[in-house]
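Peer 1: sharing a sequence plus its predicted fold:
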Amino acid sequence: MGRKAGLLYINPKKFSSANKPCMKEMISFLNCLSLNQMSDEKCLRNKELLSTCMDAQTNKKRKSWGSINYQLQRLSKGRK
């Protein structure tokens, strides 16, 4: 269920909006920058919104995959 661009396989499900939680904030900040000739002073509010969104994403705890030794043991069990 993908499209081929030349020899490259592109999975369209990978580009869903669920994987991009701060996309709206980033687009609004970039639009503000383009309208104001790359002036940060005029886009402070958008910049703050983007940074708070990005900080909220980095603070979320990811499920740990375990140590490297655990992963190697799992791989070796599957090969037997």
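Peer 2: Alright, I've got the coordinates.
Peer 1: only C-alpha atoms for contact and neighbour calcs from this point on.
Peer 2: OK.
Peer 1: spatially central residue for this protein, please.
Peer 2: Nearest to the geometric centre of the chain sits Lys20, at 5.1 Å (Cα atoms, centre = their mean).
Peer 1: Gln57 versus that one, what's the distance?
Peer 2: 10 Å (Cα to Cα, to the nearest Å).
Peer 1: cool, and Gln71?
Peer 2: Going from Gln71 to Gln57 by Cα to Cα gives 26 Å.
Peer 1: swap in Met23?
Peer 2: Relative to Gln57, Met23 is positioned 12 Å away (Cα to Cα).
Peer 1: next up, a structure to set beside the first:
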Amino acid sequence: MGRKAGSLYINSKKFGNVAKPCMKEMITFLNCLSVNQMNDEKCVRQKELLSTCMDAQTNKKNKPFGSINYHLQRLSKGRK
């Protein structure tokens, strides 16, 4: 189940944590909830900002390409 010796491999999990697009909005919304004793009627503005940020993220298209490791395997097969 392991990888072949000498093959190219990039740990994609390291790069997955780089972009956290709505983290700031979520933190401000959670802080507002904690200050107002979980009363979300007082946090309408923060809730709207978080929902718009999340909606903008779902509208982004995923890349039609495979993972980077798939492409590295394809390149190494052509090199041999």
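Peer 2: On my side now, so go ahead. Predicted model only: the values in this text are computed from it and were never measured.
Peer 1: trace Phe15 of structure 1 over to structure 2, please.
Peer 2: Superposed on structure 2 with TM-score structural alignment, Phe15 of structure 1 falls opposite Asn17.
Peer 1: how about the secondary structure of Lys4 of structure 1?
Peer 2: Under DSSP: H, G, I helix; E, B strand; the rest coil, Lys4 of structure 1 falls in the strand class.
Peer 1: I'd say it and Ile10 touch.
Peer 2: Yes. With contact defined as Cα atoms under 8 Å, Lys4 of structure 1 counts as touching Ile10 (6.2 Å).
Peer 1: which of the two has more neighbours?
Peer 2: A count of neighbours by other Cα atoms under 10 Å puts Ile10 above the other of Lys4 of structure 1 and Ile10, at 13 against 10.
Peer 1: in which helix or strand would I find the nearest residue to Trp65 of structure 1 once chain neighbours are set aside?
Peer 2: Nearest non-adjacent residue to Trp65 of structure 1, counting by Cα to Cα, 6 or more residues apart in numbering: Gln71, 7.9 Å away. Assigned by DSSP states H and E, Gln71 of structure 1 falls within helix 68-79.
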